[in-house]
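Trainee: Based on what follows, work out the 3D shape:
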Amino acid sequence: MRAVQITRFGGPEVLDVIDLPDPISGPAQQLFKVSAAGVDFADTHQVEDSYLARQELPLIPGAEFVGTPVDGGERVVGLLLGGGGYADTVATDPRMTWPVPEGVTDEQALSLVLQGTTAWHLLRTSTHLVAGESVVVMAGAGGVGTLAVQLAKRWGAGRVIATASSPEKRALAEELGADATVDPALADDDPKAFTAALREANGGQRVDVVLEMTGGGVFDGALSALAPFGRIAAYGMASRQAASAVAPASLMGTSRAVVGFWLAHCTARPQMLDEAMTDLLALTAAGDLRPVIGGRYPMTAVREAHQDLRARRSTGKLVLDPAR
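Mentor: Model prediction:
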């Protein structure tokens, strides 16, 4: 098979396209021929071994694919629990696959399996969004953010505020339904300025829900902007910077909550993925949810895809074409 493999940890430069033996399906697994593979920001952490789960070399990155069983069958979108997604053939448990409805493209389906289910559970499971509450979506033009903005509006958020790093990205977030946008660069020099900007975007009021994936000063500024009984869900660390320690007394004194979310824990409860995927695929097929596709890269351009992600040049979902 043709695949992307790394034999040392690092940046995009360690990603090499090579020929490898086809995977061997284990117990309760099935082989699939891949038509498109998803690229996720978490993959950049996987490649440098800086994420929550330790990685072992050699490694084929990636966790999402669209394809068909090698012995024939319907098109599915699937999740790979141990990596291996950047390849033209994968082996996975069929329990971790979902049929792709007619009218939903490979790229749209890939946008849902990790990023869509993350947005769904951040709002439904982690923060328990209540109609009328204000929601801040960090990286509102990204893979999770573009879907979270739309879902928050659909589920009755009173005001949706998105952060984005350029005028073009802020315009996209507003096109998708954000009521206001904020430049997260304000947090680089002073988290208090970022706090003030979030409150200004919310009509001078503190905010109820924050979906946060940056860390550092962005997390600190967003936490300070929370209203009593507000919740901030941390699901990433794109800045590679740690936020300030959260003291229990400060949470008690302000009646605020900090919640962590890692989609990997949903894999132990497959019904959690089923519920989210069923809803998201149906909404997309009906045209009620618009996944934003940021680009389809040949597998030979995998380094460029990672460079674009890390440099914040991309919007929405990035996809690899294993045939090119």
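
Trainee: going forward, measure contacts between C-alpha atoms and count neighbours the same way
Mentor: Noted.

Trainee: in stretch 263-282, what counts as buried?
Mentor: For stretch 263-282, a neighbour-count test (16 or more other Cα atoms under 10 Å) marks Leu263, Cys266, Met272, Leu273, Asp274, Ala276, Met277, Leu280, Leu281 as buried.

Trainee: Is the residue nearest to Ala119 when sequence neighbours are not counted in a helix, a strand, or coil?
Mentor: The shortest distance from Ala119 to any residue other than its chain neighbours is 5.0 Å, reached at Ala148 (Cα to Cα, 6 or more residues apart in numbering). Reducing the assignment at Ala148 to three states with DSSP: H, G, I helix; E, B strand; the rest coil gives helix.

Trainee: how far away is Leu283 from Glu48?
Mentor: 35 Å (Cα to Cα, to the nearest Å).

Trainee: Between those two, which has more neighbouring residues?
Mentor: Using other Cα atoms under 10 Å as the criterion, Leu283 and Glu48 rank with Glu48 on top: 16 against 13.

Trainee: on that earlier part again, can you redo the buried residues of stretch 263-282 as a markdown table with distance to Ala173 and secondary structure?
Mentor: Below are the buried residues of stretch 263-282 laid out as a markdown table (distance: Cα to Cα, whole Å; DSSP: H, G, I helix; E, B strand; the rest coil):
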| residue | distance to Ala173 | secondary structure |
| --- | --- | --- |
| Leu263 | 24 | helix |
| Cys266 | 28 | helix |
| Met272 | 27 | helix |
| Leu273 | 26 | helix |
| Asp274 | 27 | helix |
| Ala276 | 22 | helix |
| Met277 | 23 | helix |
| Leu280 | 19 | helix |
| Leu281 | 21 | helix |
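
Trainee: this one next, for a side-by-side:
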Amino acid sequence: MVDVARDEFSDWPTSLSASSAAALPLTALTAWEALFERLGLSIEGEPTDRTLLIVGAAGGVGSISIQLARLVPGLTVIATASRPQSRAWCERLGAHGVVDHFADMADQIATLGFRAPDLILLLNDPDRHYPALAEMLAPQGTICSIVPFDRPPDMNLLMRKSAGFVWEFMFTRPMFHTPDMEAQGRILNRIASLVGNGRLISTEAANLGPINAANLRDAHARLEQGRTIGKLVLAGFELTPSTTPRMEPT
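Mentor: All right, here's what the predicted structure looks like:
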């Protein structure tokens, strides 16, 4: 959920409205760092024959992750979604295949004719999904998660495959003032360029109107259900006259 203030965005692509542009930065930074810095993929260079599984692909980060992953030459992109609406959304964004993360993912992937994923981007409910993902991950593969576990995971599940587990948290650079903090500015410039030339679209799925108490409650209620598609946007503030009596000076 993001707020939009037009004067804060001077370099957005002219093809996007303020709200559509504002839906991108946080999710795009997370997806870019996860795919290209943590999992080692690249838009440039030789085609790869690897397979990527994105778990929880219909949300904000997943929606931009599908698009960015499809820019990697040769990469097979499999998304997970549990409802017809979210499945259609992932297909529209370019996923080669979509499976239900509440069913046997490995069996569904095999049925679709895809091989075991070499890379997995875990975007929600790691406590539920991690054991199955560790089992289906290809040898020497890597899992990247953007959400914490509620319970300590069994990392030994990855040992016999010489597999890796990495984290992505887009606030790491600013929180720790890392020497490469400016890299996020360059990433956003790349995202803006890709949007401007039509290779990416905004992940805005619903504009809930101006920021006010009712719309905030609506937005949070939708997020708490864990079934939102894309990114929710609140655009601008709604100012209402104060009901507090004015105190006249004496």
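
Trainee: Just the TM-score for the two chains, thanks.
Mentor: The TM-score (TM-score structural alignment, normalised by the length of the second structure) is 0.81; 225 aligned residues with a Cα RMSD of 2.1 Å.

Trainee: what's the closest of the buried residues of stretch 263-282 of the first structure to Arg313 of the first structure?
Mentor: Distance to Arg313 of the first structure across these (Cα to Cα) is lowest for Leu263, with 24.7 Å.

Trainee: Per the alignment, that closest one pairs with which residue of the second structure?
Mentor: Mapped onto the second structure by TM-score structural alignment, Leu263 of the first structure lines up with Met170.

Trainee: any idea how far Ala134 of the second structure is from the nearest residue to its match once chain neighbours are set aside?
Mentor: Setting aside the residues directly before and after it, Met170 of the second structure is nearest to Thr30 in space (Cα to Cα, 6+ apart), at 5.3 Å. Per Cα to Cα, Thr30 of the second structure is found 22 Å from Ala134 of the second structure.

Trainee: Repeat that for Arg128 of the second structure.
Mentor: 12 Å.

Trainee: These two: who's more crowded?
Mentor: The neighbour comparison of Arg128 of the second structure against Ala134 (other Cα under 10 Å) goes to Ala134, with 24 against 12.

Trainee: thought the more buried one was touching Leu157?
Mentor: Yes - the pair Ala134 of the second structure / Leu157 is scored as a contact, 6.2 Å apart, by Cα atoms under 8 Å.

Trainee: The residue nearest to the spatial centre of the second structure: what's it in contact with?
Mentor: When Cα atoms, centre = their mean is applied to the second structure, the residue found nearest the centroid is Val61 (0.8 Å). Residues near Val61 of the second structure by Cα atoms under 8 Å, 6 or more residues apart in numbering: Thr27, Ala28, Thr30, Ala31, Leu123, Gly230.

Trainee: ok, and for stretch 35-54 of the second structure, which residues are buried?
Mentor: Going by neighbour count (16+ other Cα under 10 Å), the buried part of stretch 35-54 of the second structure is Leu35, Arg38, Leu39, Leu41, Ser42, Arg50, Thr51, Leu52, Leu53, Ile54.

Trainee: hang on, the earlier thing: count of neighbours near the residue nearest to Met170 of the second structure?
Mentor: Neighbourhood size, Thr30 of the second structure [other Cα under 10 Å]: 20.

Trainee: repeat for the one 3 residues further on
Mentor: Other residues lying near Glu33 of the second structure total 18 when counted by other Cα under 10 Å.

Trainee: Which position in the first structure pairs with it?
Mentor: Using TM-score structural alignment, the equivalent of Glu33 of the second structure in the first structure is His121.

Trainee: Ignoring the adjacent residues along the chain, who's closest to its match?
Mentor: Ala276 (7.5 Å).

Trainee: Quick check: the aligned residue for that neighbour in the second structure?
Mentor: By TM-score structural alignment, Ala276 of the first structure lines up with Ile187 in the second structure.

Trainee: can I assume that match is in contact with Thr27?
Mentor: No - in this structure, Ile187 of the second structure is not within contact of Thr27 by Cα under 8 Å, at 11.8 Å.

Trainee: for Glu135 of the second structure, what are its contacts?
Mentor: Leu157.

Trainee: ok, now which ones touch Leu35 of the second structure?
Mentor: By Cα under 8 Å, 6+ apart, the residues touching Leu35 of the second structure are Leu41, Ser65, Ala69, Leu121.

Trainee: Doesn't it lie inside a helix?
Mentor: Yes - Leu35 of the second structure sits within a helix when classified using three-state DSSP.
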